[in-house]
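In: Got a predicted structure here, sequence first:
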Amino acid sequence: MNVKALLDHAVSVLTEARVPSPEADAELLVAHVLGLSRGQVQAKAVTGASLDVEERHAVLELVERRAAREPLQHLTGRAAFRQLELAVGPGVFVPRPETELVAQLGIDALLAVPSPTPRGADLGTGSGAIALALATEVPHAEIVAVENSPRAFIWARENAASVGAENLRLVFADLRQALPELDGQLDVVVSNPPYIPLGAIPRDPEVRLHDPEAALYGGEDGLDVVRAVSATARRLLRPGGTLVLEHGELQGSEIRDLLTADGWKAAATTRDLLGRDRATTALR
């Protein structure tokens, strides 16, 4: 079985399993096993390159696991996020492409701060995706990332060490009580909190079966942790500071009302590239 035949087989299996992007996933799994880029795999398919028995078996095993809807990122151990490639796996929320917009809003807010050293925080950092994007894309900023899941914190620590962002500090703490030493001193607070209501079941098996529940569910109405983030951010931010919150596509109006009732100003919701409400910003 050469690379093209193996890819054709993988695409067929993944299509039958209703994996959303079977061609891309098949190429990425082969690339992972062979230690190549996706483009190099495509080139090998065109030239009819062959694989040895061990490589073929490794790919077929991963294809079956992906067909069972195990996340691609768990199989490869990597997740792309903006300019970063992060280590991910069981116990940590896999960063999503739509969260890149949330990071951009935080980056823009940091860049707008007139201070030579703007200060920001990521509450509930998970893999460290947002915090590391802030730290690497605004290198003159000081960023602190807060996480209270031991398993997620290990992934965040690994990613921080790999990226080598010296302007990032990781703190193991509950976001409700975190960082009292920084009260009133931060310019930007960003968070992608759990926001799914307890009664709602995520559509995608990759999310429903593999992402940690603590990163998904936000209480009866989905907004318990959002309320906690609002309270903590009001404590941490200086007057005029910016809060950036990710949320579900049907929660924009409710979150704007929540933030306004908490005393925030200029609450506004931004849509993602698919036109869905994705993040709400507000001013302290």
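Out: Done, it's in.

In: CA atoms for contacts and neighbours, from now on please.
Out: Will do.

In: Which of the helices or strands spans residue 19?
Out: When elements are assigned from DSSP states H and E, residue 19 belongs to no helix and no strand.

In: Test my guess that it contacts residue 67.
Out: Yes. Using Cα atoms under 8 Å, residue 19 makes contact with residue 67 at a distance of 6.8 Å.

In: what about the strands in the stretch 101-250 of the chain?
Out: Assigned by DSSP state E, counting those that start in this stretch, the strands in the stretch 101-250 of the chain fall at 119-123, 142-147, 168-172, 186-191, 237-246.

In: contacts for the last one?
Out: Under the contact criterion Cα atoms under 8 Å, 6 or more residues apart in numbering, strand 237-246 has outside partners 99, 102, 105-106, 109, 183-193, 226, 233, 278-284.

In: Put this next to the previous one:
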Amino acid sequence: MPEQEHPRETADRTRLAPELAAAVAELGAAGVASPRVDAELLAAYVLDVPRSRLLLVDSIRAGEAARLRSLVAERARRIPLQHLLGTAAFRHLELSVGEGVFVPRPETEMLAGWGIDRTEPGDLVVDLCSGSGAIALSVADETRAGRVIAVERSPLALTWLRRNAEAYPVVEVVAGDVTDPGLLSELHGAVDVLLCNPPYVPDGTAVPPEVSGHDPAEAVFGGGDGLEVIRPVIGLAAVLLKPGGHVGIEHDDVHGAAVPELLRADGRFGEVTAHDDLTGRPRYATARRR
């Protein structure tokens, strides 16, 4: 009888709103930058619904509540949200991520978009320091590029990159070091667009626990001045790009003048332009091969 089943059903469920409020408080106390967003994303993950539908959910099962509390406790220990969810959103993609690969950041979407806007049908595009493949796969997803080459050095990151690239036949994964001047030597003068989000944080810079404890250091730090990888990338771009080809390189917000100057000093680039992110901070530089 419904009258008899209702008490048992209620005993096995708990209201969602107090669970979310407790999660937000716990994450806020732990110093998480966006406690409400993170709490809601974790709840949506546990319930297997879009975050936008949480407003329609009144209660959750006891087992779901327990799982949510466990995930919130892990997030409070500053384990990256993306590691708990198993994916990172980037433009129109959901990328698999976890330990051993850099979690793509929203600000890099601007560099990817810049490259996408300059990719013509049939173009050859190279993504250096590809990591999870965020830039390369966005180009493959949003353009009719003829060939996209994603270069990564780390064996752990390559595992994630290959997994993410499986759905995109146009993407070729290459294990290689971007500081090697002989990298992709068969493509000298053939590349239309080259993009790179390299390690660029100056050594010794304080970073959040999610970065220091989980992002690979080799994907974050770029030497004493943060430019140890960017310098050879500029030289490599100069030999890979065809005349008129485009290059875009993300950098630290302290490099707003330094990276454009390096591009100009090389002598093989014109149309050097500095770009800010949505917060107004210097974020990437672009140029065109003479």
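Out: Received it, and whenever you're ready, just let me know what you need. Just so it is clear, the model here is predicted, and its values are computed rather than measured.

In: Can you add mean neighbour count and distance to residue 34 of structure 1 and give the strands of the stretch 101-250 of structure 1 back as TSV?
Out: As requested, those are exported to TSV (neighbours: other Cα atoms under 10 Å; distance: least, Cα to Cα, whole Å):
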stretch	mean neighbour count	distance to residue 34 of structure 1
strand 119-123	28	36
strand 142-147	24	35
strand 168-172	18	34
strand 186-191	28	37
strand 237-246	22	36
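
In: quick one, which of those strands is nearest to residue 199 of structure 1?
Out: Each of the strands of the stretch 101-250 of structure 1 was checked against residue 199 of structure 1 via Cα to Cα, and the shortest separation belongs to strand 237-246, namely 19.7 Å.

In: residues in structure 2 matched by the closest one, start to end?
Out: The alignment of strand 237-246 of structure 1 onto structure 2 (TM-score structural alignment) spans residues 241-250.

In: distance from that stretch to structure 1 after superposition?
Out: Following the fit onto structure 1, the mean deviation recorded for stretch 241-250 of structure 2 is 0.8 Å by mean Cα distance after the TM-score superposition for structure 1.

In: Tell me which residues touch the residue nearest the centre of structure 1, please.
Out: Closest residue to the average C-alpha location of structure 1: residue 95 at 2.2 Å, with Cα atoms, centre = their mean. Under the criterion of Cα under 8 Å, 6+ apart, the neighbours of residue 95 of structure 1 are 79, 81, 127, 129.

In: which residue lines up with it in structure 2?
Out: Alignment note (TM-score structural alignment): residue 95 of structure 1 maps to residue 104 of structure 2.

In: how far away is that match from residue 249 of structure 2?
Out: Look at residue 104 of structure 2 and residue 249 of structure 2: by Cα to Cα, to the nearest Å, they are 15 Å apart.

In: same deal with residue 77 of structure 2?
Out: Between residue 77 of structure 2 and residue 249 of structure 2 the distance is 33 Å, computed by Cα to Cα.

In: what do you get for residue 270 of structure 2?
Out: For residue 270 of structure 2, the distance to residue 249 of structure 2 under the criterion Cα to Cα works out to 15 Å.

In: same check, this time on residue 282 of structure 2
Out: 12 Å.

In: just residue 156 of structure 2 next, same as before
Out: In this structure, residue 156 of structure 2 and residue 249 of structure 2 are 23 Å apart, going by Cα to Cα.

In: Same question for residue 71 of structure 2.
Out: 35 Å.

In: Equivalent analysis for residue 126 of structure 2, please.
Out: Relative to residue 249 of structure 2, and taking Cα to Cα, residue 126 of structure 2 is found at 12 Å.

In: what residues are shared contacts of the two?
Out: residue 195.

In: and residue 200 of structure 1, how many residues sit next to it?
Out: Residue 200 of structure 1 sits with 11 neighbouring residues when counted by other Cα atoms under 10 Å.
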